[in-house]
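Novice: Okay, structure incoming, though there's no sequence with it:
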């Protein structure tokens, strides 16, 4: 529900602009008001889950997101909608930031945890295109308000199931020794950093706005790192990054998501501006990729990871992703779905179905149980930063290339296509970077099936892996 909400809104933007009298500049805040708090609070949410209980944080975030969805649907002016979207982003971060940490402590059997990671990977890669289809159907058949109202029954059902199914997990709690200054520094630094990135398209990379705010964001995050090195009870234990496995997996995470998010963004622009597709048709173009991802990630990824190891399956999965993106660099002005898009979507779906479960497992392997929420929040934060930065880089690059081609005398369609081809070429570079890190830094480990003993009941998957090593 939360991931889908990130794309479902895009479909309704033209209608929102007309009904609520948004200017073009203000319209972007319907998206940004969600993205900025969501991306900046994931890390903090993960750590708060470790301290006060992940089930409690999940429920607080879920209720807040659902209530904010109702407020969005009831909004009758721009301010009300933007404020409600901000609250949605906060609630989404509180719920999402603890999910991976909860999964790691919930499943003691590595094979069951592998299945959970497969479901999680499908949600991340498939929910975007599902959101486009759902948004198109709801906006056309009912009203833009229903893209928010649809969250109410889903959110209510999720709260009930969570209350009945999830076990309580009490952390050490929050007291006067808790690093509140560190929390303020990291939240403000990440929020300002994401704001700077999403406004790059408007101000440019070397503008005073981008360089000034970017510098302040870096200073805040640097102050946070210094604070954590000296704090008696740090919010983020810097020793966690001594694990090359965790650091490398998160670096791959950022690069891969930068490529994946940007592919959706640039692909949708090509389909809309060059081929003239409407929102619903664009969503249907991406649907085959989601279906293939579902089959691979839900049906095969856990068994393959257990048999061959997470690192091996990550490498294998990245190869069809590179091939699919390379095909998109050859998109013509008069492209067709069957010839030019479908083969790439099938390759990207197959690769994504292998990559995300393996990558999630690699990023969480070295996290001790008491830091599982923090590690999960870090994974989610890298995804958001990677996505925002990737879209900013590719949007600027494609726009610049399009302007150059127009200056050379190309027509609008040819110039746009040339810009999008360059952008897809950059995504190929991102994924090749993922391959390089996976082959040189990530170390192969014995797959779960080959381990000498299964974990004892109640023993965490992380502890079992550590014992095996």
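Specialist: Arrived safely, thanks for sending. Just so you know, these numbers come straight off a predicted model, no measurement behind them.
Novice: CA atoms for contacts and neighbours, from now on please.
Specialist: Will do.
Novice: By residue count, what's the longest helix in the protein?
Specialist: Criterion DSSP state H: the longest helix present in the chain is helix 372-407.
Novice: counting contacts, what elements does that helix pack onto?
Specialist: helix 24-52, helix 99-106, helix 180-198, helix 200-203, helix 244-269, helix 342-364, helix 412-440 (3 or more CA pairs under 8 Å, 6 or more residues apart in numbering; DSSP states H and E).
Novice: With mean neighbour count added, can I get those in JSON lines?
Specialist: Converted to JSON lines, the helices and strands packed on helix 372-407 look like this (neighbours: other CA atoms under 10 Å):
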{"stretch": "helix 24-52", "mean neighbour count": "24"}
{"stretch": "helix 99-106", "mean neighbour count": "23"}
{"stretch": "helix 180-198", "mean neighbour count": "21"}
{"stretch": "helix 200-203", "mean neighbour count": "16"}
{"stretch": "helix 244-269", "mean neighbour count": "22"}
{"stretch": "helix 342-364", "mean neighbour count": "26"}
{"stretch": "helix 412-440", "mean neighbour count": "21"}
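Novice: Quick one, which of the ones you listed gets closest to residue 371.
Specialist: Closest approach to residue 371 among those is made by helix 24-52 (6.5 Å; CA to CA).
Novice: and the angle for the helix or strand following the closest one with helix 99-106?
Specialist: From helix 24-52 onward toward the C-terminus, using DSSP states H and E, the following helix or strand is helix 54-74. Helix 54-74 and helix 99-106 are oriented at 150 degrees to each other (axes from the mean of the first three to the mean of the last three CA atoms, to 10 degrees).
Novice: which other helices and strands contact helix 54-74?
Specialist: Under the contact rule (3+ CA pairs under 8 Å, 6+ apart), helix 54-74 is packed against helix 24-52, helix 78-96, helix 99-106, helix 146-149, helix 151-165.
Novice: Dump these into a markdown table; add distance to residue 465 as well.
Specialist: Rendered in a markdown table, the data for these read as follows (distance: least, CA to CA, whole Å):
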| stretch | distance to residue 465 |
| --- | --- |
| helix 24-52 | 21 |
| helix 78-96 | 25 |
| helix 99-106 | 12 |
| helix 146-149 | 42 |
| helix 151-165 | 26 |
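Novice: Relative to residue 199, which of those is closest?
Specialist: Using CA to CA, the nearest of the helices and strands packed on helix 54-74 to residue 199 is helix 24-52, at 9.2 Å.
Novice: show me the contacts for the nearest residue to residue 351 once chain neighbours are set aside.
Specialist: For residue 351, ignoring the flanking residues on the chain, the nearest one in space by CA to CA, 6 or more residues apart in numbering is residue 317 at 4.2 Å. Shown in contact with residue 317 (CA atoms under 8 Å, 6 or more residues apart in numbering): 350, 351, 352, 353, 354, 355.
Novice: ok, and here's another one to check against it:
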């Protein structure tokens, strides 16, 4: 009996780390799916006869459902149980992926992408909140969130590599089918190894007005930025969507202050540390999504890389993120205050982004793109690790799911904003450059050269904005986040001045 008692904690610890493998696998599936389909889109468009005007819906349908339903998904996880929500989200995502891979027309494809987004909105917050309740010891928590943060940060680049390989050597449909084994294995592993603390789900009435207002408000906001990218900022529908989003989200805040069981208790976002995390993460994602977009076009259009070669060209970024998160961030999180890690990480990333402002047609991959990606990866990985951990700092157990959903919401909205905002800035700078220089082009080859120079000029202009955004994220992290370093004790963080001890999510 005594031996069993001594073995139990070790077995439970081993189960936690095994569970982390399957939770991370699920997170990787959701994150890489945001980019894996992009490389396959031209082939899918041709096979399914999707018009140029409608092709954006392959990406937009996923983003709208995912971004719009995240808060709802987070609250469902809190009420219904995180493990149950996690497994349901996995199986639903796998089924939706099978539907997308078997699509025979554009309607079937758009429906599959919307379903992927909806189940992803249930799965993602459940995964993050499971980590929050399973890893309460500070050092274990640092390592767990280091791994999770690295996967979250690198998933987009992994999607580019995997999408390129599958599209070039198999078929675009495999960019969907590849999710099925991920989902099945992760769900099976979760059944065996994920053990949510008993009594953690809180059954209460669902805030229906909050669900409707938050979902329609976030959908309007995400779609507004998506439409701005293709139709311009002055388009009447774009402006209408932004106005509607502002009205709906303001009404949502008012409702949340008055209902007994709010969808998003305002205490989750008004606490300065969590608020700083959500805001700085959203800004960092704006910059990162813009960088992914411009580097992908630069490598394929300007440098003539194949999809597979483009994907592998992002490997230094992935390596940097993994090192920054799982090695640097995880080791320093128990030694330094989180604000210093976040601030320094974002500034290192800004220095990498700054190198990319020197981009030219003949820029060398080895001397410019390689060091820029390494700095970006190291910086973002180092900053994301404490940010992910602090996203549930101090929340009550009943709010862990919705606090986790706010991380994903800030990332999703940040991705939509970054793609639209930076792409619009780049397009405007490109048009202006070509207009100023094309008159001097006498031959066709000279005109093509000026067009390419204009594109690179546009990328560099937008990347300057991304540098400023990362510096702003650093300032927010240094200003808002005032908790100290995580101590070695179970589930505590040193206070703002390094003296008092306050609980990290008392689960």
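Specialist: Good, I have the coordinates. This structure is a prediction, so every number in the text was calculated from the model and none was measured.
Novice: Now the TM-score, please.
Specialist: The TM-score (TM-score structural alignment, normalised by the length of structure 1) is 0.94; 458 aligned residues with a CA RMSD of 1.8 Å.
Novice: quick one on the thing from earlier: mind checking the helices and strands packed on helix 54-74 of structure 1 for the one nearest to residue 284 of structure 1?
Specialist: helix 146-149 (17.4 Å).
Novice: I want to check the contacts of residue 317 of structure 1 in structure 2. Which are still in contact there?
Specialist: Shared with structure 2 under both residues aligned by TM-score structural alignment, their matches' CA atoms under 8 Å, the contacts from the contacts of residue 317 of structure 1 are 350, 351, 352, 353, 354, 355.
Novice: The helices and strands packed on helix 372-407 of structure 1: which one's closest to residue 92 of structure 1?
Specialist: Of all those, helix 24-52 comes closest under CA to CA, at 6.2 Å.
Novice: quick one: the closest one aligns where in structure 2?
Specialist: Aligned by TM-score structural alignment, helix 24-52 of structure 1 falls on residues 52-80 of structure 2.
Novice: quick revisit: would you check which pair of the contacts of residue 317 of structure 1 lies furthest apart?
Specialist: The two members of the contacts of residue 317 of structure 1 with the most space between them (CA to CA) are 350 and 355, at 8.9 Å.
Novice: Would you mind getting the average deviation of the one helix or strand residue 18 of structure 1 maps to from structure 2?
Specialist: If you go by DSSP H and E, residue 18 of structure 1 is part of helix 2-19. Compared with structure 2 after fitting, helix 2-19 of structure 1 has a mean deviation of 1.1 Å; criterion: mean CA distance after the TM-score superposition for structure 1.
Novice: What angle do helix 24-52 and that helix make with each other?
Specialist: 150 degrees.
Novice: What is helix 2-19 of structure 1 packed up against?
Specialist: Short answer (3+ CA pairs under 8 Å, 6+ apart): helix 2-19 of structure 1 packs on helix 24-52, helix 110-141.
Novice: Quick check: the shortest one compared with structure 2, mean distance?
Specialist: If I follow you right, that is helix 24-52 of structure 1. Average distance, helix 24-52 of structure 1 versus aligned residues of structure 2 after superposition (mean CA distance after the TM-score superposition for structure 1): 1.1 Å.
Novice: Next up, the contacts around the residue most central in space within structure 1.
Specialist: Note on structure 1: the residue nearest the mean C-alpha position is residue 383, at 4.1 Å, using CA atoms, centre = their mean. Applying CA under 8 Å, 6+ apart to residue 383 of structure 1 gives the contacts 253, 254, 257, 258.
Novice: Map the first one across to structure 2 for me.
Specialist: Matched by TM-score structural alignment, residue 253 of structure 1 corresponds to residue 281 in structure 2.
Novice: still on that earlier bit, from the kept ones among the contacts of residue 317 of structure 1, which is closest to residue 218 of structure 1?
Specialist: Nearest to residue 218 of structure 1 out of these is residue 355 (CA to CA; 30.3 Å).
Novice: rewinding a little: isn't the match of residue 253 of structure 1 right up against residue 384?
Specialist: Yes. Residue 281 of structure 2 lies in contact with residue 384 (CA atoms under 8 Å); the separation is 7.5 Å.
Novice: Against residue 356 of structure 2, how distant is the aligned residue in structure 2 for residue 340 of structure 1?
Specialist: In structure 2, the residue matched to residue 340 of structure 1 (TM-score structural alignment) is residue 368. Here the criterion is CA to CA, to the nearest Å. By it, residue 368 of structure 2 lies 7 Å from residue 356 of structure 2.
Novice: what about the two, which has more around it?
Specialist: residue 356 (23 against 16; other CA atoms under 10 Å).
Novice: tell me the contacts of the alignment partner in structure 1 of the more buried one?
Specialist: Matched across to structure 1, residue 356 of structure 2 falls on residue 328, judged by TM-score structural alignment. Contact analysis of residue 328 of structure 1 by CA under 8 Å, 6+ apart lists 340, 341, 344, 421, 424.
Novice: The second one: what's its closest spatial neighbour, skipping adjacent residues?
Specialist: Right, residue 341 of structure 1. residue 328 (7.3 Å).
Novice: Residue 15 of structure 2: what secondary structure?
Specialist: helix (DSSP: H, G, I helix; E, B strand; the rest coil).
Novice: do you know how far the closest residue in space to it that isn't next to it in sequence is from residue 19 of structure 2?
Specialist: Setting aside the residues directly before and after it, residue 15 of structure 2 is nearest to residue 193 in space (CA to CA, 6+ apart), at 5.6 Å. The gap separating residue 193 of structure 2 from residue 19 of structure 2 is 5 Å, by CA to CA.
Novice: sorry, back to before: which residue lines up with the residue nearest to the centre of structure 1 in structure 2?
Specialist: By TM-score structural alignment, residue 383 of structure 1 lines up with residue 411.
Novice: Repeat that for residue 227 of structure 1.
Specialist: So, by TM-score structural alignment, residue 227 of structure 1 is matched to residue 255.
Novice: what about that match, how many neighbours?
Specialist: 17.
Novice: What of residue 20 of structure 1?
Specialist: 15.
Novice: and what of residue 177 of structure 1?
Specialist: Residue 177 of structure 1 has 10 nearby residues by other CA under 10 Å.
Novice: what do we get in structure 1 for residue 472 of structure 2?
Specialist: By TM-score structural alignment, residue 472 of structure 2 lines up with residue 433 in structure 1.
Novice: Please tell me how far that match sits from residue 386 of structure 1.
Specialist: 13 Å.
Novice: Tell me the residues that contact both of those two, please.
Specialist: Common neighbours of residue 433 of structure 1 and residue 386, using CA under 8 Å, 6+ apart, are residue 255.
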